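Asks: Quick check, what structure comes out for this input:
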Amino acid sequence: MESNFTTDRNYKYEKAKEKVQTIKGFYGNLLAYCIVIPFLAYINYNTTSFLWFIFPALGWGFGLLMNGLYAYGYSPFFSKKWEERKIKEFMQES
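Replies: This next block holds a predicted model:
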């Protein structure tokens, strides 16, 4: 039977591992954005005068912003306190 200390350490390790994976995913997304958007801009400038690349840049940029906020623990809609409150609420129901 595992002690509470071991269980708590395992839980903290798993949460930390998830956090690192989330941040790593954000940086992968950021790198892709920094490569793809300038490439699209280059194609756009060499093919037409309509600046269509701005649409994927803004859309992906907004998604990237939200991903970054989530990765670093800031959520304007669902704060950490809200999340903890909901977890406690659901645990009490069970």
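
Asks: alpha carbons only for contacts and neighbour counts from here, please
Replies: OK.

Asks: tell me the secondary structure for residue 5?
Replies: helix (DSSP: H, G, I helix; E, B strand; the rest coil).

Asks: Proceed likewise with the subsequent sequence, for comparison:
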Amino acid sequence: MESNINETKYRKAQDRVVKLKRFYGRVFRGILAIIITGAINYYLNEWTHPWFLWVVFGVGLSLSLKAFRLFGTHLLFGKDWEERKVKELMDKDVF
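Replies: Have a look, this model is predicted:
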């Protein structure tokens, strides 16, 4: 029974590491794409028309959505936040 639990935890941790590795690869490729398109934009018109900002917006939006899916909502309002808020409200005696 104990070995099954450990094996399950190991597989979940391994899956999480694979997802994190994939996400960091996407971040690197996104930054590389922004640098390349920014350089092309500068070479073509010296940023008089900064069209590469559309690439920045697209890459940023895509990475934000992937990060939200990977890290979940617990970044802002996770279990720790709930516990801290309950303790805070109890200490203030709001009710």
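
Asks: Can you give me the TM-score here?
Replies: Between these two chains, after superposing, the TM-score reads 0.66 (TM-score structural alignment, normalised by the length of structure 1); 75 aligned residues with a Cα RMSD of 2.3 Å.

Asks: who touches residue 67 of structure 1 in this structure?
Replies: residue 26 (Cα atoms under 8 Å, 6 or more residues apart in numbering).

Asks: Now the helix or strand in which it is found: buried residues?
Replies: Take DSSP states H and E as the rule and residue 67 of structure 1 turns out to sit in helix 54-71. For helix 54-71 of structure 1, burial by neighbour count (16 or more other Cα atoms under 10 Å) applies to 57, 60-61, 64, 67-68, 70-71.

Asks: ok, for the spatially most central residue of structure 2, nearest residue in space, not its chain neighbours?
Replies: Note on structure 2: the residue nearest the mean C-alpha position is residue 67, at 2.5 Å, using Cα atoms, centre = their mean. Spatially, and ignoring its direct neighbours in sequence, residue 67 of structure 2 is nearest to residue 23 (7.6 Å; Cα to Cα, 6 or more residues apart in numbering).

Asks: now, which of the buried residues of helix 54-71 of structure 1 sits nearest residue 7 of structure 1?
Replies: residue 71 (24.7 Å; Cα to Cα).

Asks: My read is that the closest one contacts residue 18, right?
Replies: No. Applying Cα atoms under 8 Å as the test, residue 71 of structure 1 and residue 18 come out as separate, 9.9 Å apart.
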